[in-house]
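> Provided below for reference: sequence and predicted model.
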Amino acid sequence: MSGNIPPAAVAVAAGTPAERLRTLLVAADSVTLLTPTHRAELTGRHRVGPDGRLRVEVPADSGAAHELAREGDLPAVVHVVDLAPIPMPDRVRGRAALTGWLTVEGLRGRRPDLVAVLHLATAGITDTDGTAPVDPDAFATARPDPIAPAETELLRRLDADARTVEQLTGLLPARLRQDGARIHLLRLDRAGIVLRVQSPAGSAARPHDVRLPFARPMRDPDQLGARIDALLGRPPRRVSRAGR
């Protein structure tokens, strides 16, 4: 099988812009807060609460925290960058920006870091599925992709299976598999696998991202093997589990 991306591309949606943004925030590699006069790195200090609002913990010793404590609320922009967990020359696979008003909500931890909530006004995302604005109300009610918490482990495990990666690469059109092209696993979600095709060294061409869609969405990580078997046209595997 080669150069034959399955026709199931329309069977599973990759997610709405709001869902994609919620997914990006699950394991973002860089989260940066910008206020009118200060900047703070907040990677690992952010979460979306049950009310669908983004909350951040602003370091107590930062200029942004002092400014926020003094003013009570501030206009703010949160920039988010998502990187692929697999090593490759260009690992950036998603960017987003959220703007709104940041309001102090409380203190947290031994050091009194400020917990602030972003009252979202506008948002936008650029990722492997395109560029789109995100409606604040849609963001509040959206849910992240169910595979997102396990994606890093699953992608790394899949990347270690050279035979399967080669077979997945064989699904790409021949024009993308030119000599010297570097092809990497970029993303995994309920809708499928995304490969990044990078041109041979010395080429100025931008990377080309291609989605290999599943015929049915994954509901949990345990279904990955079956989805890949179907994608590659392999017979279903039999899995025996202790206690089942």
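Cool, got the structure. Numbers count the residues shown, from 1 in each chain.
> all contacts plus neighbour counts: C-alpha atoms, from now on.
Will do.
> tell me, how many residues neighbour T37?
Burial of T37 is recorded as 9 neighbouring residues (other C-alpha atoms under 10 Å).
> enumerate every residue touching it.
By C-alpha atoms under 8 Å, 6 or more residues apart in numbering, the contact list for T37 reads A64.
> could you look up the SS state of it?
Assigned with DSSP: H, G, I helix; E, B strand; the rest coil, T37 falls in the coil class.
> then this one, side by side with the first:
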Amino acid sequence: MTTSKTLVAPTTAERIRSACARAGGAMVAVEGVEPTPTPVHHLLDDGSFAITVPANGRLAAMVVASGSAGMQAVLEMTDYAPLPLREPVRSLVWLSGRLHHVPTRDVSGLLDLIATANPNPALLQVNTGTDDASNGDTPYALVRLEIESVVVADSTGAESVGLSTLLEAEPDPFCTLESCWLQHLESAHREVVDRLAERLPTPLRGGRVRPLGLDRYGVQLRVEDVDGDHDVRLPFAKPVDDVTGLSQAIRVLMGCPFLNGLRARRI
């Protein structure tokens, strides 16, 4: 009888979806224009990305002028570690395709759709053609990137993923909370990091061990050593889906016998 192999790490598509959900920096690049920061980059159900660009900038004007054909562009998203590491970039995602103007009549409905899943404050700065924005904020225009290829690169190398596979994947259930959890782990529970570090290969235990990542499949540690950085994943026995399961899985990794925490003894 065969048994299914338990995943010990997110799939490439899951890693990309999580990076999209928490990416701290994103840029749109087109030929002839300096890379343009975009505060909103939201994957739609049809496989395209809704993106905001400065409404009064050159890029927005170029997209309108490109008409129905659109223009070639690359959206680069950077997934930064939540701690001040020596090398803070955990992964880069490149989405290549054609950039299209969103007609004014479609802007309002698309904004509502995005806000339901991603209530980014920058959405309030998207206008329908006016030159002003409230509180002196930069006005943004909404454009759409039709994806042709998706590539992710991290310390393990680069890999592409099909658009259908990307749409079928889900972001990690803890990805939006990961940053604050790892920051708290580093600042208030260093003993947990030290216990986890005991699981590292012996040659790596002499370096500075930092929390690097946390997902439903396990914990990632970064070892900063004199000969460079080393990333190590400590997998859970099985994937977890909620905070209770996550807490128990981390205790197992630590070798703690009290899976549900310390309990008062009955008298």
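Looks like it came in fine. Predicted, not measured: the structure shown is a model, and the values here were computed from it.
> the lengthiest strand in the second structure maps to which residues in the first structure?
Once the second structure is assigned using DSSP state E, the strand that runs over the most residues is strand 140-154. Taken onto the first structure by TM-score structural alignment, strand 140-154 of the second structure occupies residues 113-127 there.
> which residues sit against that stretch?
17, 20-21, 53-60, 65, 69, 76, 93-108, 131-136.
> switch the cut-off to 7 Å
Stretch 113-127 of the first structure is contacted from outside by 21, 53-60, 65, 93-108, 131-136, using C-alpha atoms under 7 Å, 6 or more residues apart in numbering.
> quick check: buried residues in it?
Buried residues in stretch 113-127 of the first structure, counted by 16 or more other C-alpha atoms under 10 Å: 113-120, 123-127.
> once aligned to the second structure, how far is it on average?
Taken against the second structure, stretch 113-127 of the first structure registers an average deviation of 1.4 Å after superposition, with mean C-alpha distance after the TM-score superposition for the first structure.
> which one's the longest strand in the first structure?
Under DSSP E, the first structure gives strand 92-108 as its longest strand.
> right, and the helix or strand after the longest strand of the second structure?
Using DSSP states H and E, the helix or strand that follows strand 140-154 of the second structure towards the C-terminus is strand 157-160.
> after that following strand, which helix or strand is next?
With DSSP H and E, the next secondary element past strand 157-160 of the second structure is helix 163-168.
> and the contacts of that following helix?
Against helix 163-168 of the second structure from outside (C-alpha under 7 Å, 6+ apart): A13, G47.
> which bit of the first structure covers that helix?
Counterpart in the first structure of helix 163-168 of the second structure, with TM-score structural alignment as the criterion, is residues 136-141.
> go through that stretch and flag the buried ones.
For stretch 136-141 of the first structure, using 16+ other C-alpha under 10 Å, the buried residues are P136, F139, A140.
> and for stretch 191-204 of the second structure?
Residues V193, L196, A197, L200, L204 are the ones in stretch 191-204 of the second structure that count as buried (16+ other C-alpha under 10 Å).
> am I right that the first one sits in a strand?
Spelled out, it's V193 of the second structure. No. Assessed with three-state DSSP, V193 of the second structure is helix; it does not lie in a strand.
> quick one: residues contacting the aligned partner of it in the first structure.
Under the alignment (TM-score structural alignment), V193 of the second structure pairs with V165 in the first structure. V165 of the first structure makes contact with D159, according to C-alpha under 7 Å, 6+ apart.
> try A29 of the second structure
Counted by C-alpha under 7 Å, 6+ apart, A29 of the second structure has contacts P35, T36, A73, V74, L75.
> by neighbour count, which of those wins?
L75 (25 neighbours).
> can you confirm it is in a strand?
Yes. When three-state DSSP is applied, L75 of the second structure is found to be in a strand.
> aligned counterpart of V12 of the first structure in the second structure, please.
Match for V12 of the first structure (TM-score structural alignment): L7.
> can you classify that match as helix, strand or coil?
coil.
> where in the first structure does stretch 115-123 of the second structure fall?
Stretch 115-123 of the second structure corresponds to no residue of the first structure when matched by TM-score structural alignment.
> tell me where the first structure has strands.
Per DSSP E, the first structure carries strands over the ranges 30-34, 39-41, 46-48, 54-58, 73-83, 92-108, 113-127, 130-133, 182-189, 192-198, 208-213.
> ok, and which of these has the densest surroundings?
Among the strands of the first structure, strand 54-58 has the highest mean neighbour count (mean count of other C-alpha atoms under 10 Å), at a mean of 24.
> so T38 of the second structure touches P54, yeah?
No. Using C-alpha atoms under 7 Å, T38 of the second structure makes no contact with P54, being 8.1 Å away.
> which residues touch the nearest residue to A116 of the first structure once chain neighbours are set aside?
Distances taken as C-alpha to C-alpha, 6 or more residues apart in numbering put V104 closest to A116 of the first structure, at 4.4 Å, once the chain neighbours are dropped. Residues in contact with V104 of the first structure (C-alpha under 7 Å, 6+ apart) are G72, D73, L114, V115, A116, V117.
> quick one: what's aligned to V104 of the first structure in the second structure?
Here V104 of the first structure is matched to H101 in the second structure, going by TM-score structural alignment.
> again with A150 of the first structure
Per TM-score structural alignment, A150 of the first structure is aligned with L177.
> so how far is T35 of the first structure from T128 of the first structure?
28 Å (C-alpha to C-alpha, to the nearest Å).
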